[in-house]
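> Dropping the sequence and predicted coords here.
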Amino acid sequence: MVRYHSVLTIAGSDSGGGAGIQADIKTFSALGCFGTSAITAITVQNTRGVFGIHSIPPAIVHDQIKVVMDDIRPAAIKIGMVHTADLAVAIASAIREYAVPVILDPVMVATSGDKLIEDNTIETLQKELFPLSGLVTPNVHEAQLLAGMPIKNKEDMRRAAREIIKTGCRAVLIKGAHLKGDHLFDVYVDTNGREEIFESGYIDTDNTHGTGCTLSSAIAAYSARGIEMVEAIRKATLYVHQAIEAGRNVQTGGGHGPLNHFFNPQKMITHDLV
């Protein structure tokens, strides 16, 4: 018998299909993995914006995670939208016993720079979920909140990553897409002192909705396939760049469109049952 490489996403649902659970499942599938999900919130959303959020009760989120982990046993977990402190506690309680890579994309700040969660939720995320995470992937706005400092360039990103590491996670990848330029930089720092810069060219397009969700999901998918973290990030960064390029001229709705997740889909990958 063989198994699929499976991944669990714990995140919100995007009714527009470009981000959240929908982007995560598309990414897992495109990279040859079997996707499972635990939905934390239902958003009223399209390419133009978010018009409402309905939170799922923490106990239901907890139980979604448990039944999937106890049966299908995903080899990696991606965590996205956790907008209340109670949800953070419930998720931590559900995943604590499983020794699988956890990629946490702390959805705290919108592209506009507006905070999406309260300060006490941020503190609970750091206390409950950061210690369980093999990698935390904040964007520049979120990293500024977590590190308590402004970020204006690549060196600031390095310093901020070193500060965030002190809050208890094992590795940080700060996404630099909000720092405009001909080239984009993501900065990686881990508790072993390793530092890496991931560089990609800037693509002129409005179709970037769900980029952060897609990157963290791709890292989780490659991790589930047994690829070590830095190489998983390298592969995931390339995948996202190619997905943006493939969808740059496609119009989906009247606002910020999605990536083309299926520009080169892989067949479902299996491995021997252990």
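Noted; the coordinates are in hand. Numbers count the residues shown, from 1 in each chain.

> Going by C-alpha atoms from here, please, whenever you check contacts or count neighbours.
Fine.

> which residues in the stretch 101-250 of the chain form helices?
In the stretch 101-250 of the chain, helices defined by DSSP state H, counting those that start in this stretch lie at 119-124, 140-147, 154-165, 211-224, 229-247, listed in chain order.

> Single out the most deeply packed of the ones you listed.
Comparing those by mean neighbour count (mean count of other C-alpha atoms under 10 Å), helix 211-224 ranks first with a mean of 28.

> List the contacts of that helix.
5-7, 9, 19-20, 23-24, 27-28, 31, 33, 74-78, 80, 101-105, 137, 139, 229, 232-233, 235-237, 239-240, 259 (C-alpha atoms under 8 Å, 6 or more residues apart in numbering).

> So which of those belong to strands?
The strands in this structure, assigned by DSSP state E, contain 6-7, 9, 76-78, 102-104 from the contacts of helix 211-224.

> what about Y98, distance to L135?
16 Å (C-alpha to C-alpha, to the nearest Å).

> just to revisit the earlier point, in JSON lines, list the ones in strands among the contacts of helix 211-224 along with distance to V89.
Formatted as JSON lines, the ones in strands among the contacts of helix 211-224 follow (distance: C-alpha to C-alpha, whole Å):
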{"residue": "S6", "distance to V89": "24"}
{"residue": "V7", "distance to V89": "21"}
{"residue": "T9", "distance to V89": "17"}
{"residue": "A76", "distance to V89": "19"}
{"residue": "I77", "distance to V89": "16"}
{"residue": "K78", "distance to V89": "16"}
{"residue": "V102", "distance to V89": "15"}
{"residue": "I103", "distance to V89": "17"}
{"residue": "L104", "distance to V89": "14"}
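
> and here's the other structure:
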Amino acid sequence: MALTIAGSDSGGGAGLQADLAAFGAFGVHGTTVVTAVTAQHTRGVEGVWPLPPEAVAAQLDAVLGDLPVRAAKTGMLGDPAVVAVVAERCAAGVLPRLVVDPVLVATSGDALAEDPSTLAKAIRDQLLPHAAVVTPNLPEAAVLCDLPVPETLDRPADAIEAMAEAGRQLVAAGATMAVVKGGHLHGPSAPDVVVSDTQVLVLDGPRVPTRNDHGTGCTLSAAIAAGLAQGMPALAAVQRAKAYVAAALESAKDWRLGTGRGPVDHRVWG
């Protein structure tokens, strides 16, 4: 059993809808804590309505007080006060095997936090010390680490060291493992850099040419959480999750759902 703490995507491609689909692909029952309701589709986000911290706290306590959650992941948190609520449960030891997906901006480019830099600081200071895995993309890693986004986006090989440095900083901030995602890089490959206290590992793979990439970050982090819930070591869960996302992108590459950036095929696995 796994838990997602995230916002709702009315288009069904990202957020807790994507998380539940990814959990289900691996046979893991999913539970939810809703942090915000969004009005969005494949072209962008039309509106965001955050839930108050006390509503998030009540959902957390209801789920954790009854159900055997074996891993959890965060997505859109939106507000430092909500981060604090989640961090309190982590400190109490009731949110095991936490995967932190530091969602600051939607795939469309729309902001999902009123002040992304303040939210990033709260995530870095309060959640990373409890994170089994943190999964930022390049812009998120830059904000979390106060680093520039690599200027070599068209030369992925030259960006690897910058990604590794961001990963090292995230591990120094308390995360057990950091996965700095290379989806924003240009070129034929899509490398992710995995950093822990003991290694720096590049997980490479071919880039899938498609406009249907909405929710890939949510899907990856949820797939990692599913693996952790099943007792997999973190690196094995990350490797399986990357393979799953690549397959989901490939399966959905020619879909025409909506007029913007569509979802991946969460049903491709199993």
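That came in fine, so what should we check first? Small disclaimer: the values here were computed from a predicted structure and weren't measured.

> Send over the TM-score of the superposed chains.
Here the TM-score for the pair of chains, by TM-score structural alignment, normalised by the length of structure 2, is 0.92; 259 aligned residues with a C-alpha RMSD of 1.4 Å.

> circling back to that earlier point, for the ones in strands among the contacts of helix 211-224 of structure 1, which one is nearest Q126 of structure 1?
Distances from Q126 of structure 1 to these, taken as C-alpha to C-alpha, are shortest for L104 (10.7 Å).

> Alignment lookup: that closest one to structure 2.
L104 of structure 1 is assigned V100 in structure 2 as its aligned equivalent, the criterion being TM-score structural alignment.

> Correct me if wrong: that match contacts V134.
Yes - taking contacts as C-alpha atoms under 8 Å, V100 of structure 2 lies within contact range of V134: 4.6 Å.

> Of those two, which one has the most company?
Taking neighbours as other C-alpha atoms under 10 Å, V100 of structure 2 and V134 compare with V134 leading, 31 against 28.

> For that one, give its distance to A246 of structure 2.
Taking C-alpha to C-alpha, one finds V134 of structure 2 at 19 Å from A246 of structure 2.

> cool, and H184 of structure 2?
Counting by C-alpha to C-alpha - H184 of structure 2 and A246 of structure 2 are separated by 15 Å.

> So which bits of stretch 17-37 of structure 2 are buried?
For stretch 17-37 of structure 2, the neighbour count (16 or more other C-alpha atoms under 10 Å) marks 17-26, 28-37 as buried.

> Residues contacting that stretch, please?
Applying C-alpha under 8 Å, 6+ apart, the set of residues contacting stretch 17-37 of structure 2 is 1-10, 12, 16, 48-52, 56, 59-60, 63, 76-78, 82, 215, 218-219, 222-223, 226, 229-230, 266-270.

> now that stretch: which residue numbers in structure 1?
Against structure 1, stretch 17-37 of structure 2 falls on residues 22-42 (TM-score structural alignment).

> go on, stretch 217-237 of structure 2?
By TM-score structural alignment, stretch 217-237 of structure 2 lines up with residues 212-232 in structure 1.

> surely A2 of structure 2 meets V69?
Yes - contact between A2 of structure 2 and V69 holds when scored by C-alpha under 8 Å: they sit 5.3 Å apart.

> higher neighbour count, those two?
Ranked by neighbour count (other C-alpha under 10 Å), A2 of structure 2 and V69 place A2 first, with 28 against 20.

> Can you find the partner of the more buried one in structure 1?
So, by TM-score structural alignment, A2 of structure 2 is matched to V7.

> In contact with its match, which residues are there?
Taking C-alpha under 8 Å, 6+ apart, one finds 28, 33-36, 74-78, 220-221, 224 in contact with V7 of structure 1.

> now with 7 Å?
Taking C-alpha atoms under 7 Å, 6 or more residues apart in numbering as the contact definition, V7 of structure 1 lies against 33-36, 74-77, 221, 224.

> Mind putting these into a markdown table with distance to E155 of structure 1?
A markdown table is the format used below for those (distance: C-alpha to C-alpha, whole Å):
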| residue | distance to E155 of structure 1 |
| --- | --- |
| C33 | 35 |
| F34 | 38 |
| G35 | 36 |
| T36 | 37 |
| P74 | 36 |
| A75 | 34 |
| A76 | 31 |
| I77 | 30 |
| A221 | 29 |
| A224 | 31 |
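
> between those, which is nearest A161 of structure 1?
I77 (21.8 Å).

> roughly how far apart are that closest one and K26 of structure 1?
15 Å.

> now swap in E97 of structure 1 and tell me
From E97 of structure 1 across to K26 of structure 1, the span is 27 Å (C-alpha to C-alpha).

> next one: E196 of structure 1
27 Å.

> Check S133 of structure 1 too.
Separation of S133 of structure 1 from K26 of structure 1 (C-alpha to C-alpha): 22 Å.

> show me the residues around I91 of structure 1 that make contact.
H62.

> Check the mean deviation of the longest strand seen in structure 2 from structure 1.
Assignment by DSSP E gives strand 30-41 as the longest strand of structure 2. Mean deviation of strand 30-41 of structure 2 from its aligned counterpart in structure 1 after superposition (mean C-alpha distance after the TM-score superposition for structure 1): 0.4 Å.

> quick one: that strand to chain centroid distance?
Average the C-alpha atoms of strand 30-41 of structure 2, do the same for its chain, and the two points are 14 Å apart (C-alpha atoms, centre = their mean, to the nearest Å).

> contact partners of the helix or strand just after that strand?
Where DSSP states H and E defines the elements, the next helix or strand beyond strand 30-41 of structure 2 is strand 44-50. Residues from elsewhere that reach strand 44-50 of structure 2 (C-alpha under 7 Å, 6+ apart): 35-40, 108, 110.

> out of those residues, which one sits closest to V193 of structure 2?
S108 (23.5 Å).

> For V83 of structure 2, see how far away that closest one is.
In terms of C-alpha to C-alpha, S108 of structure 2 sits 24 Å off from V83 of structure 2.

> and these two? which has more neighbours close in?
V83 (22 against 15).

> Give me the secondary structure label for the equivalent of the more buried one over in structure 1.
Under the alignment (TM-score structural alignment), V83 of structure 2 pairs with A88 in structure 1. Under DSSP: H, G, I helix; E, B strand; the rest coil, the three-state class of A88 of structure 1 is helix.
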